[in-house]
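*Asks:* have a look at this prediction, sequence included:
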Amino acid sequence: MTAITKECINRWASTIKQKTFKSNDTYSIGSITHLWELLGDIFAGKSKSQNQKPKSILPNAWLSGAHFLFNNQSNLNIGSDGYDNYQAPVLNGNHQLYLRRLWARGSINISSVPELNSSLHCDEKVTSVRFIDENVLVNIERSFYSRILSPPLLVENRTLMYTNKLYFPAKTKPILLNEKNVLLVSPPIQLSSIDLLKYSMLTYNLHKIHIDTNYCHSIENLPTLIVHGPLQVTLLLYYFQLQYPKITPHLFSYRTYEPCFVNEELAISITENGDQFDLALCNPKDKRVKLKGQLHLLEKYQAPSHTW
């Protein structure tokens, strides 16, 4: 493995920040329908109850993470982990510097909803590159437009951590769910390897940590498959829309705290926090938080008379 210095990372960062990655797509009903069916099955569980599925797909889908389906990587420059290296720290245009990449944090700022079957234009830029010990955090901003030169429909920021450290369970104290002011906790859900494969196919994502158990064990020292970061975010926003279909989210900012593994029992909590909601994906038994974020609304929220 090539010795990694701040100088070589800074040179790469200086080059990558000057680039804008442009892509075109269509906000099509097919992909959204497949995502909605996947989410509905996850939340319906063994009963397959139709009561857990929203009656309409649009505009709820755009408010619930459907943008993750569109304008994705081209997979023309695949790294050793199966994911596209087009925005990864590399030397000489293609020499990979890091073995692993992890979804760390992000935000979704929603301004308006695209029309069905309308064009989607996306501009991607690397906005910051930071050294943290031996790791590198790369932030990518993705701006979606329905028409070129029009205001963005949605601006997403995602931060990926690149590291050469293999996975080991964290020795630090876990973040636990604070049950004060909790309004709702979902019934337990579990994501199967088939669920992860379906989401990988929908998002054109070849990252092996989501689909290849042997790779997880032998290369990254992971116990099993990891649930995609975008899928975790989508689960939170989708469940919120199930419970509050008349509320329009505006800004969701979040961070991950520990890996979320396939077949792990999970639950989603919704907590009132002033004029915003805290959404968390956690283990319902030990209350360990996997991913947590703050949801801001377009209009002030009026709390219901009941609480969980």
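*Replies:* Nice, I can see it.

*Asks:* from now on I want contacts and neighbour counts done on CA atoms only, so please keep to that.
*Replies:* Will do.

*Asks:* in the top strand by length along the chain, what's buried?
*Replies:* As assigned by DSSP state E, the longest strand anywhere in the chain is strand 119-132. Neighbour counts using 16 or more other CA atoms under 10 Å place 119-126, 129 of strand 119-132 among the buried residues.

*Asks:* let's bring in a second model and compare:
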Amino acid sequence: MKTVNMEYLRSWIGRQQHDEDTLDIRQAQLMAATIDHGAAIGPGEPLPPLWHWIYFREGAPAAELGPDGHGPRGDFLPPVPLRNRMWAGGRVEFLRPLIIGDSVHKHSRVLDVQHKQSRSWGELVFVTVLHELRCREDQLLLLREEHDIVYRQPRPVGQRDPLPETPYTPSSGAKTFTPAATTLFRYSALTFNGHRIHYDADYCRREEGYPDLVIHGPLIATLLAGLARQCLQGDMQSFHYRALNPAFLGDTISMETRLTNGAATLLAVLPDGRVAMEAQATKETP
């Protein structure tokens, strides 16, 4: 394994990139079908929370893809030498609605690169990226997002953290979600995500130490954000989420929502009582 040269990796702080996209109605309708959204999706309507992740898709030429299916490292994101790359969490501020059909400009900047040591996962490198979405027509800021990406080495197949002393038991009213392999395929296609952990089970087990296909962290976050909006009975002002444990194909995820003093706390719980993701959402102030 290559040595993690943090001075070199931190030289990526401040790197920027720009992109533009139209919030296409067809793409939104395909997302609705993927997660059984239920409600009709039409042009001119606000995009549901976190659905902006299905836009601004990047695609490196096939010859440039790494063995994990991601594009080459060292361009916009730093070339972290640790093999596994995952979404760790993020903080999203919803400033104005993203309207289906509008053209939007995206400005991204590397905010920070940090090295940490974990008893469970060993050496970790966290990269935080700031994304700002603006209406291309008037440049009004629509959304501000800080996205945390974590890099680490794979662990042996089957090795997992010990169960918590008191595994979480969801209430009887918790909503459940059991994605099929086709769900993972469709979400990967919508986001143009070539990461093989979501569709290549042999690669998952042999190369990254997972027992089966990994359910996308952003997919779980999107479902929690949708529940948060329902719980708050209105538009959200902010949504903060943190991934705690990976979820795998075959897992039924129980999604728990609790409202306290105008803020929603949400948990995505795995069958063994581990929490896959936790989130907090606040309501837009009048």
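*Replies:* Alright, I've got the coordinates. Everything numeric here is computed off the predicted structure, so don't read it as measured data.

*Asks:* hang on, the earlier thing: what's the mean distance for the longest strand of the first structure versus the second structure?
*Replies:* With mean CA distance after the TM-score superposition for the first structure, strand 119-132 of the first structure departs from the second structure by a mean of 0.8 Å once superposed.

*Asks:* so which elements touch that strand?
*Replies:* helix 6-16, strand 21-26, strand 135-145 (3 or more CA pairs under 8 Å, 6 or more residues apart in numbering; DSSP states H and E).

*Asks:* hey, where'd the strands end up in the first structure?
*Replies:* 21-26, 90-91, 95-96, 100-110, 119-132, 135-145, 154-163, 182-185, 249-256, 267-273, 276-282, 289-297.

*Asks:* relative to T172 of the first structure, which of the ones you listed is closest?
*Replies:* Nearest to T172 of the first structure among the strands of the first structure is strand 289-297 (13.3 Å), distances taken as CA to CA.

*Asks:* what does the closest one correspond to over in the second structure?
*Replies:* Under TM-score structural alignment, strand 289-297 of the first structure corresponds to residues 275-283 of the second structure.

*Asks:* from the middle of its chain, how far away would that stretch be?
*Replies:* 13 Å (CA atoms, centre = their mean, to the nearest Å).

*Asks:* how about stretch 110-121 of the first structure?
*Replies:* 19 Å.

*Asks:* ditto for stretch 253-268 of the first structure
*Replies:* Using CA atoms, centre = their mean, the offset of stretch 253-268 of the first structure from its chain centre is 11 Å.

*Asks:* so where is it in the second structure?
*Replies:* So stretch 253-268 of the first structure is aligned with residues 240-255, judged by TM-score structural alignment.

*Asks:* what does the matching stretch contact?
*Replies:* 87-92, 170, 174-181, 211-215, 217, 221, 224, 266-271, 274-281 (CA atoms under 8 Å, 6 or more residues apart in numbering).

*Asks:* the aligned partner of S150 of the first structure in the second structure and G44 of the second structure, how far apart?
*Replies:* Aligned by TM-score structural alignment, S150 of the first structure pairs with Q139 of the second structure. Q139 of the second structure is 18 Å from G44 of the second structure, where distance means CA to CA, to the nearest Å.

*Asks:* over to A33 of the second structure?
*Replies:* 19 Å.

*Asks:* same thing with Y241 of the second structure?
*Replies:* The value you get for Y241 of the second structure to G44 of the second structure, if CA to CA is used, is 28 Å.

*Asks:* check C231 of the second structure too.
*Replies:* With CA to CA as the criterion, C231 of the second structure and G44 of the second structure are 24 Å apart.

*Asks:* ok, the two, which is more surrounded?
*Replies:* Taking other CA atoms under 10 Å, C231 of the second structure and G44 do not tie; C231 has more neighbours (20 against 13).

*Asks:* that one contacts L259, correct?
*Replies:* Yes - the pair C231 of the second structure and L259 qualifies as a contact (CA atoms under 8 Å) at a distance of 7.0 Å.

*Asks:* not counting sequence-adjacent ones, nearest residue to the counterpart of A280 of the first structure in the second structure?
*Replies:* Matched by TM-score structural alignment, A280 of the first structure corresponds to L267 in the second structure. Spatial nearest neighbour of L267 of the second structure, chain neighbours left out: E278 (4.6 Å); criterion: CA to CA, 6 or more residues apart in numbering.

*Asks:* for the one you found, give me its contacts.
*Replies:* 241-244, 265-268.

*Asks:* specify which member of the residues you listed is nearest to H198 of the second structure.
*Replies:* Distances from H198 of the second structure to these, taken by CA to CA, are shortest for A243, at 16.2 Å.

*Asks:* circling back to that earlier point, which residues in the second structure does the longest strand of the first structure align to?
*Replies:* Residue span in the second structure matched to strand 119-132 of the first structure, by TM-score structural alignment: 103-116.

*Asks:* also stretch 197-204 of the first structure?
*Replies:* The aligned range for stretch 197-204 of the first structure is 185-192, by TM-score structural alignment.

*Asks:* show me what counts as buried in that stretch.
*Replies:* Here stretch 185-192 of the second structure shows 186-188, 190-191 as buried, counting by 16+ other CA under 10 Å.

*Asks:* how about stretch 106-114 of the first structure?
*Replies:* 106-112, 114.

*Asks:* I'd like the residues you listed as a markdown table, with distance to I32 of the first structure appended.
*Replies:* Listed next are these as a markdown table, based on distance: CA to CA, whole Å:
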| residue | distance to I32 of the first structure |
| --- | --- |
| G106 | 22 |
| S107 | 21 |
| I108 | 18 |
| N109 | 20 |
| I110 | 17 |
| S111 | 19 |
| S112 | 17 |
| P114 | 13 |
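
*Asks:* with the first structure superposed, average distance for the match of strand 289-297 of the first structure?
*Replies:* Stretch 275-283 of the second structure sits 0.6 Å off on average (mean CA distance after the TM-score superposition for the first structure).

*Asks:* can you say which of the strands of the first structure is packed in most?
*Replies:* strand 276-282 (a mean of 24; mean count of other CA atoms under 10 Å).

*Asks:* so what's the most centrally placed residue in the second structure closest to, chain neighbours aside?
*Replies:* The centroid of the second structure falls nearest to P218 when counting by CA atoms, centre = their mean (2.6 Å). Nearest non-adjacent residue to P218 of the second structure, counting by CA to CA, 6+ apart: W87, 7.4 Å away.
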